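1. Okay, structure incoming, though there's no sequence with it:
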């Protein structure tokens, strides 16, 4: 009966998760610049019929490997080229992570179903996981590859050597195809620390480390099966970029996001909200029934601690880099909560409940004072009802404080997912009006069909290529290149992004629309030259 009830609650969680994903797909466009860029890369590969070398706006794209783009192509091959399929890839990866997390829990605690029962609730209710779950980016795909590799490590530690090392090799290879060699930073520390958590590695360390090396070689072979032909057909510059840029080149690139060693530590309560501010979790971790001697707990502690230290030592830091660590935290926290020695305490829900007030309070203040946050003026037009709906979480969660720890954990997970649904339904559509590249992209596509040459002045991230289904690339110009391009293309038009709306006058842009706190303007080349000359 208890298992049946647990399954019903898990089905309810999946339904809520599905509603969250559908709301995101239905209510918002692909966000510039990252989501639109990755969809544009997949679109150009599809349009060219070249599934080996990624391209962006006519040039080989060496910044990311092709696995995410291949997954987009897979859906397009079945459903046709649609906007919704690229946005469905991340939620499907999230579901895959949930499924593999449960599989890993059964491997870690084969005789204790309760130990992993709360892990999916903790994962779905973790702020960072919920925030990333519908974004078309590489981090959840990488997390899925990490889960494949970790299951392999655990299976090898439990005596399934051949299958385990094949899983680890597959995880490494797919991880390289997903986001590059960073997969090794996720998988190797816990595998190399196996003598601390795995008796098999302690009894035969030489065999263990030789097998880890063999799995790395298998992963390298999987990655090279793509990289070698891609490097050959992509040309010398692309070949140098994917072999150098994906390894040592990442070290120099990381300086773009340089942060101190301690950068992640003060952010953990936010990243892992609401769990780290919930006293019940800390009570569970201190409970005598939660043992650090347990091999499963040791495995998770090694995974969390070593990987967090490794990413803290790398100069470049972004919060999303920690997404593949979240399943480990959820398993460890879920196991601790399952071993609570006493009933939940009502006051323990007060702190996470108050945390849910922070967002509506911040939102209400930002709406009233957009300039204080450097928000565009239209922020004052956002509706207030989402803030009121989010504030309702406080009394509901406090009231649930009299219930069991399991009920409280489920309530917190529902609250986080529900908060994102409220934000998606109430706030995102209002923002999307000013962040949707589709109207401008449709105008550009119409010009291309009429044979009008197009150029973009300044940095361009291909944000119009996929959403407008552009068939030709847009030339990218620096300021000194503008006059020669206009001379060569007298009928051409130039895209410009300006901070302020055009004030009017003798010369006006052919097209103008608000976009992300700025204005997209489309000018005839000669008019733009005259306008810029007059501005000087």
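-> Yep, it's here. Since the structure is predicted, the reported quantities are computational estimates derived from the model, not experimental observations.
2. from here on, contacts and neighbour counts on C-alpha atoms
-> Noted.
3. Setting the sequence-adjacent residues aside, check what's closest to residue 343.
-> With CA to CA, 6 or more residues apart in numbering as the criterion, residue 343 has its nearest non-adjacent residue at 6.0 Å, and that residue is residue 404.
4. Stretch 221-241: which residues count as buried?
-> Of all the residues in stretch 221-241, those buried under the rule 16 or more other CA atoms under 10 Å are 221-224, 227, 230-231, 234, 238-239, 241.
5. Does residue 398 touch residue 354 like I think?
-> No - here residue 398 lies out of contact with residue 354, judged by CA atoms under 8 Å, at a distance of 9.2 Å.
6. okay, those two: which has more neighbours?
-> Summary of the neighbour comparison: residue 398 and residue 354, criterion other CA atoms under 10 Å, with residue 398 having more neighbours (20 against 16).
7. contacting residues around that one?
-> By CA atoms under 8 Å, 6 or more residues apart in numbering, the contact set of residue 398 is 346-347, 349-350, 353.
8. Identify those among the residues you listed that sit within strands.
-> When DSSP state E defines the strands, the subset of the contacts of residue 398 inside them is empty.
9. Highest neighbour count among those?
-> Ranked by neighbour count under the definition other CA under 10 Å, these are headed by residue 349 with 27 neighbours.
10. Keep only those of the buried residues of stretch 221-241 that are in helices.
-> Counting by DSSP state H, the buried residues of stretch 221-241 place 221-224, 227, 230-231, 234, 238-239 in helices.
11. Check it against this one:
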């Protein structure tokens, strides 16, 4: 690809990505329990002057490999220890993923406009936007897998680039292994082997470039794991390989998600507002896949999506974010179907666009319902009604565009919906933060009281309280479900444990859910004093003095 031929399209994607992924990232506080977990680990790595060992609660923690924490630490050192810096990492990787989708689309179809639509659909898919704006490992992991597979496809269709393409395939696969573990390489490898087997071209990887690539993979991926095994032995291998990999296959962390349809429904539903187009594209995709003149990209995308399901579907622990590596492939196949239908003026696309617009009318109705049921999260009903009016106007504009067969206009209006919803979230951040983050409760406690010992927290708040106060924390979770991965903090799930802890401290400050507060009110004797200092959202700031 010549850079000057693609610069315009890439610049547009970059500017739109700034709106979708970066604009407003400083508004919302880092949320419980996951954003503060990953950000807190990077923060404590700075405290311990560590680049290779992840720390949390002043102890090494091995739920995930090191690479995302390194990126977060670099971001904190460059931009400061703040919300924007933490979210800058997934946002930048999301942008890279969009450019990779564009690159793959052009390699596959040799059409810049269709390639642009590939990037556009991926960029504006609901879950992709959400994960671009939240601090998890999943976006970084997803993009490294995408870069790995795009590099391979580049090598496959551009024989003169075979060497560099294969080397990059292994390099990016190694980086995915350093981001989330061996499943990164497994997804990439299964995709490639299935693709070549279907095309009866396994000889493509019978070359010296694969040996060099595998050596690059070993050099990048293996040393950190070898160092952790050498330094921490079974404490690392048990937590990382058994608890966070093998055990997740056998046990469901969230039992309600453990169904056969969870991932298919998630893939389709979380590509909102493109979900209806994705369903139809998948149906038409199978027809294209088995046609005599099928492009190689069709079997490649099919193998890509299949590999993600092969890895994650059998495991009992299922999470929405696990399906993310399939999003780029789904976006490309959807863009292909939609673009071809636009060019050929297919009637079914007009029908689909009209149906989609009517489905989207559920959003204003949902907003009105939510403004009454969840009024505590809303700054003002006037804002809700204003948003509803704008939504309806946009949907009417979409209907007009569809009926006039102006599908590109329809798409441009559709692209406004998610940024509009994000803007509404930012507008309500002062109301949302107390229910999603422990920042305000922690700040209130530190500002008004001298805390010189361990803070007692509900399980859900422990990571956030630790992040925002930098104080030692203990967890009260009487008769509750323990952490899936044990945390190196005092953990009390019995009445006796809680009482003993309170007696040792004499004065204890707490940040609690309502249920944990009820447990303490039951356990604290009449001679002692329990005082609710402030209620912030669903967090109760409490002081207990044992007499």
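-> Sure, I can see it. Here the structure is a predicted model, which is why all the values come from computation and not from measurement.
12. Now do the residue nearest to residue 343 of structure 1 against residue 117 of structure 1, distance only.
-> As for residue 404 of structure 1, its distance to residue 117 of structure 1 is 15 Å (criterion: CA to CA, to the nearest Å).
13. Can you tell me, leaving aside adjacent residues, what's nearest to residue 220 of structure 2?
-> On the basis of CA to CA, 6+ apart, the spatially nearest residue to residue 220 of structure 2 that is not a chain neighbour turns out to be residue 174, at 6.0 Å.
14. The corresponding residue of structure 1 for that neighbour: neighbouring residues, count only.
-> When structure 1 is aligned by TM-score structural alignment, residue 174 of structure 2 is paired with residue 173. Other residues within reach of residue 173 of structure 1, judged by other CA under 10 Å, total 28.
15. Ok, the one 10 residues further on next?
-> Neighbours of residue 183 of structure 1 under the rule other CA under 10 Å: 23.
16. where does it sit relative to residue 530 of structure 1, distance-wise?
-> Using CA to CA, which is the criterion applied here, residue 183 of structure 1 is 52 Å from residue 530 of structure 1.
17. Check which helices and strands the helix or strand hosting the residue nearest to residue 220 of structure 2 sits against.
-> Taking DSSP states H and E as the definition, one finds residue 174 of structure 2 inside helix 162-180. Packed against helix 162-180 of structure 2, as judged by 3 or more CA pairs under 8 Å, 6 or more residues apart in numbering; DSSP states H and E, are the following elements: helix 67-79, helix 138-157, helix 183-198, helix 208-237.
18. give me every residue that touches residue 522 of structure 1.
-> Neighbouring residues of residue 522 of structure 1 by CA under 8 Å, 6+ apart: 493-496, 509-512.
19. typo on my end, it should be residue 433 of structure 2
-> Counting by CA under 8 Å, 6+ apart, residue 433 of structure 2 touches 28-29, 31, 439-440.
20. Can you show me which of these carry over to structure 1?
-> Of the contacts of residue 433 of structure 2, the ones still in contact in structure 1 (both residues aligned by TM-score structural alignment, their matches' CA atoms under 8 Å) are 28-29.
21. Who has more neighbours out of residue 404 and residue 117 of structure 1?
-> Neighbours per residue (other CA under 10 Å) separate residue 404 of structure 1 from residue 117, with residue 117 holding more: 23 against 15.
22. need the contact list for that one.
-> If you count contacts by CA under 8 Å, 6+ apart, then residue 117 of structure 1 has 6, 334-335, 338 around it.
23. hey, where'd the helices end up in the stretch 201-350 of structure 1?
-> Remark: helices of the stretch 201-350 of structure 1, listed N- to C-terminal, are 205-234, 236-240, 248-253, 268-271, 279-286, 295-313, 326-338, 350-368; assignment by DSSP state H, counting those that start in this stretch.
24. if you skip the residues just before and after it, what's nearest to the aligned residue in structure 1 for residue 502 of structure 2?
-> By TM-score structural alignment, residue 502 of structure 2 lines up with residue 486 in structure 1. Closest residue to residue 486 of structure 1 in three dimensions, ignoring its sequence neighbours and counting by CA to CA, 6+ apart: residue 525, at 5.3 Å.
25. What separation do you get for the one you found and residue 515 of structure 1?
-> Look at residue 525 of structure 1 and residue 515 of structure 1: by CA to CA, they are 21 Å apart.
26. again, but for residue 356 of structure 1
-> As defined by CA to CA, residue 356 of structure 1 lies at a distance of 30 Å from residue 515 of structure 1.
27. these two touch, right, residue 434 of structure 1 and residue 518?
-> No - counting by CA under 8 Å, residue 434 of structure 1 stays clear of residue 518, with 9.0 Å between them.
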